[in-house]
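J.: Pasting a predicted model and its sequence here:
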Amino acid sequence: MRILHTSDWHLGRSFHREGMLTHQAAFVDHLLEVVEQERVDLVVVSGDVYDRALPQVDAVRLASETLARLAASRANVVLTSGNHDSAQRLGFGSSLIDAAGVFIRTDAGRVGEPVLLHDEHGPVAVYGIPYLDPDAVREPWGLPARSHEAALAEAMRRVRADLTGRSARSVVMAHAFVAGCEPSDSERDISVGGVSMVSASLFDGIDYTALGHLHGSQSLSATVRYSGSPLAYSFSETGHVKGSWLVDLDGSGATTAEFVPAPVPRSLARLRGELESLLSDPDLDAHRDSWVQVTLTDAVRPSQAMERLRRRFPHTLVLGFESTAPVIGPLTTPGTSSRRDRDLVADFVAELRGTAASPAELELLGRAVDACCADGDVDTLVTPTADAEEFAEVLF
């Protein structure tokens, strides 16, 4: 049986306010092409179909179109819910959809009931384990502890109990953080009591385990893998190669796997250095069309840095500063007499930028300070009318 393992689509998610739905639709096109070209028998989607429990209308439409296209393809589909999904909403109508060869498994109570498929070598039992919230299953399952390890251990006990009475090869789908793997910044924290990980040994003896939740493609062993997300959802994933696992399960239960890269809508780049260097370095021309995260290290914070960066890198999305200037200390000393607000602000700007504000900037700062006074005790050197946009443009 040929299996295509994917997960963490996060339909409806944005990337630093950039809409991703068009890119997610392109991945679906790629997925269907792989199914046909590689003659895939089974597609497994290990959770986080949506990015939120109440997905936007366009995301629901794309999911509906995707499942309809998969149902019309040569492959069967088993899909589970992740920690971003609403299990009840994603699982609505699943018993009817089963008839189309798309098996949606979101009910924790059914983890020991496999989807039974067949090839020329006999049956394959596919166990779709949705994301298990330890608080939700602890009481009904009588768990000894409130933890992900306890919840998934019980789920796997039920899987093995069912397998004991069958002569079938086994595939398990699970949405969890397995120890020994590398997370990224774009996964939601699922820790309970400070612990989020489970042991890979829970899946010992299973012919193939298709994991979801972590967004980087990773192999814990020849039979336990994360497919990762099909698109990057944070700059921490700059070095990731996105895609799916194409897994061949033979008649004895042995597996071989090949990674199938997904299309890259726009590459990611993380740049660091002084502004003038980043703007003039010819080696950075390769990132003109990338989504860019920039960390500036100038001792003095440059004026209009984002605007200048976007002239060279139009898709700069994140700008941070790690100045080499001294750390700002206290602006007042306990026990000293009070100082005018405008003087405190002027000192703050001088320490932050490494240089004093110009006369024009001092006037603008004074206007901003006076406009914020609520007690009427204003400094009277200038008229208290502040223009916030002008203030921001001149100062930064």
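T.: Good, I have the coordinates.

J.: Could you use CA atoms for every contact and neighbour count after this?
T.: OK.

J.: For stretch 88-95, measure first residue to last.
T.: Between the opening and closing residues of stretch 88-95 we find a distance of 13 Å, counting by CA to CA, to the nearest Å.

J.: contacts for it?
T.: 53, 81, 103-107 (CA atoms under 8 Å, 6 or more residues apart in numbering).

J.: okay, which residue is most central for the protein?
T.: Against the mean C-alpha coordinate of the chain, by CA atoms, centre = their mean, the closest residue is residue 186 at 3.0 Å.

J.: State the number of residues packed around residue 268.
T.: Using other CA atoms under 10 Å, the number of residues around residue 268 comes to 23.

J.: wait, residue 65
T.: Using other CA under 10 Å, residue 65 is surrounded by 14 other residues.

J.: part of a helix, is it?
T.: Yes: the assignment for residue 65 (DSSP: H, G, I helix; E, B strand; the rest coil) places it in a helix.

J.: correct me, but the residue nearest to the centre of the chain touches residue 215?
T.: Yes: applying CA atoms under 8 Å, one finds residue 186 in contact with residue 215, separated by 7.5 Å.

J.: of all the contacts of stretch 88-95, which two lie farthest apart?
T.: Of all pairs drawn from those, the widest gap by CA to CA lies between 53 and 103 and measures 19.5 Å.

J.: okay, these two: which has more neighbours?
T.: Neighbour comparison, residue 53 and residue 103: the larger count goes to residue 103, with 22 against 16 (by other CA under 10 Å).

J.: and here's the other structure:
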Amino acid sequence: MRLLHTSDWHLGRSFHRVGLRDEQAAFLDHLVTTARTERVDAVLVAGDIHDRAIPPLHAVRLLDDVLHRLADTGIPAILISGNHDSPHRLGSGARLIARAGIHLRTDPADCATPVVLSDAHGDVAFYGLPYLEPALVRDEFAVPKADHAAVVGAAMDRVRADLARRPAGTRSVVLAHAFVTGGRPSDSERDITVGGVAAVPAALFDGIDYTALGHLHGCQTLTERVRYAGSPLAYSFSEAGHRKSLWLIDLGPAGEVHAERVDFPVPRPLARVRGRLETLLTDPLLAPHEEAWVEAILTDPVHPDEPMARLTARFPHVLSLVHDPERTDPASPASYAQRLSGRDDRQIAEDFVAHVRAGQGPDDAERAHLRAALDAARVHRSTP
């Protein structure tokens, strides 16, 4: 069975205030064309279809159009909701839409109810695990601890229980939206660390023939059977080195996996250029980036006059300007952004308490209050 694995469309998103409507329409065209020319048996979309819970009208229309086109080809599609999606809005009308071969999996309670497709070698059961916010689904899965590994593990227990009841030789595919250990993040994914440790071990998906992951925006292979498709477009300059693609997966009669990457069209390349302003304006080695979307990192000790206007004369598509002055004193403290790099919301909040109290950090009770407040903020943001 041939599968096309994609994820993280983020319909409605912009890139540094530049609208991406045409670029998103182009990658959806490419998706439908690839599905048709490669004669795939199913399209898998592993979450973050929209960029926010209430997407703009043009994003709703883009999704409606691509689903109609996939239905017209007769190719089934299976989609799950991600942490950016509103599961209730995305899943509205799911049972009716399923009659057209478009299967939306947005309710955690349905994670063990597969879409079953067949080929000459038998059945393939597709299980959709939408994004599982621990604080919201803890009761559904009756887990003692509201963290990501616990709820995903409980969902996978249900999947395996259902799979065990199916005829011998039934192959299995799981769609999941999660941060799996070993994945490499970028700057454009929304943080999901509040509510417990974000990463879940890849071993939770052991025994599944193929796991189609979404959430991280870089296409990557964790194991031969566990892969991220990544986002089809770059949504931050940290993705400048990404090769944007989707996975074409051939699932053999005994569950063998053969994977091939199919590149998405690049609307405009990304480039990060670094140096003093005068160097960026004159260095001939930077000529290949003159038509790219550019992030300029200025290292001038003193912020130069009108840097954006001057840079635009050479790089008309410069979108981001960062001032990271050269440090003449190696003992001087790092920038605020550098001090925060790699720290989660809880650590930042606790550091702030220590900063305003002359070095005295929060005690155990105060840490508990901070965690509760951050969890409440997470739940509020995830609730439609």
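T.: Nice, thanks for sending it over. Just so we're clear, the structure is a prediction, and the values are computed from it rather than from any experiment.

J.: Mind checking the TM-score on these two?
T.: Once superposed, chain against chain, the TM-score is 0.84 (TM-score structural alignment, normalised by the length of structure 2); 327 aligned residues with a CA RMSD of 1.1 Å.

J.: The aligned partner of the residue nearest to the centre of structure 1 in structure 2: what's its closest spatial neighbour, skipping adjacent residues?
T.: With TM-score structural alignment as the matching criterion, the partner of residue 186 of structure 1 in structure 2 is residue 188. The spatially closest residue to residue 188 of structure 2, leaving aside those adjacent along the chain, is residue 236, at 5.4 Å (CA to CA, 6 or more residues apart in numbering).

J.: Please pull up the equivalent of the one you found in structure 1.
T.: With the correspondence set by TM-score structural alignment, residue 236 of structure 2 lines up against residue 234 in structure 1.

J.: Tell me how far that match lies from residue 136 of structure 1.
T.: In this structure, residue 234 of structure 1 lies at 30 Å from residue 136 of structure 1, with CA to CA as the measure.

J.: Between the two, point out the one with more neighbours.
T.: More neighbours surround residue 234 than the other of residue 234 of structure 1 and residue 136, with 16 against 12 (other CA under 10 Å).

J.: Helices - which of the contacts of stretch 88-95 of structure 1 land there?
T.: Among the contacts of stretch 88-95 of structure 1, no member is found in helices (DSSP state H).

J.: Nearest to residue 296 of structure 1 among those residues?
T.: Using CA to CA, residue 53 is the member of those that lies nearest residue 296 of structure 1, at 36.8 Å.

J.: tell me the contacts of that closest one?
T.: By CA under 8 Å, 6+ apart, the residues touching residue 53 of structure 1 are 84-86, 89.

J.: Next, count neighbours for residue 24 of structure 1.
T.: Using other CA under 10 Å, residue 24 of structure 1 has 21 neighbouring residues.

J.: nope, residue 283 of structure 2 is what I was after
T.: Number of residues near residue 283 of structure 2 (other CA under 10 Å) recorded here: 10.

J.: what do we get in structure 1 for it?
T.: Residue 283 of structure 2 maps onto residue 281 in structure 1, with residues paired by TM-score structural alignment.

J.: gap between residue 319 of structure 1 and residue 90 of structure 1?
T.: 37 Å.

J.: my guess is the residue nearest to residue 188 of structure 2 contacts residue 185, does it?
T.: No: with contacts defined as CA under 8 Å, residue 236 of structure 2 does not count as touching residue 185, sitting 11.4 Å away.

J.: Which stretches in the stretch 151-300 of structure 2 count as helices?
T.: Taking DSSP state H, counting those that start in this stretch as the criterion, the stretch 151-300 of structure 2 carries its helices at 277-282.

J.: Kindly indicate which of the contacts of residue 53 of structure 1 lies nearest residue 227 of structure 1.
T.: Looking at the contacts of residue 53 of structure 1 and their distance to residue 227 of structure 1, the nearest is residue 84, at 16.9 Å (CA to CA).

J.: could you measure the closest residue to residue 74 of structure 1 other than its chain neighbours against residue 60 of structure 1, distance?
T.: In space, residue 74 of structure 1 comes closest to residue 41 once its chain neighbours are excluded; the distance is 6.6 Å by CA to CA, 6+ apart. In this structure, residue 41 of structure 1 lies at 25 Å from residue 60 of structure 1, with CA to CA as the measure.

J.: the more surrounded of those two?
T.: Comparing residue 41 of structure 1 with residue 60 by neighbour count (other CA under 10 Å), the higher total belongs to residue 41, at 20 against 17.
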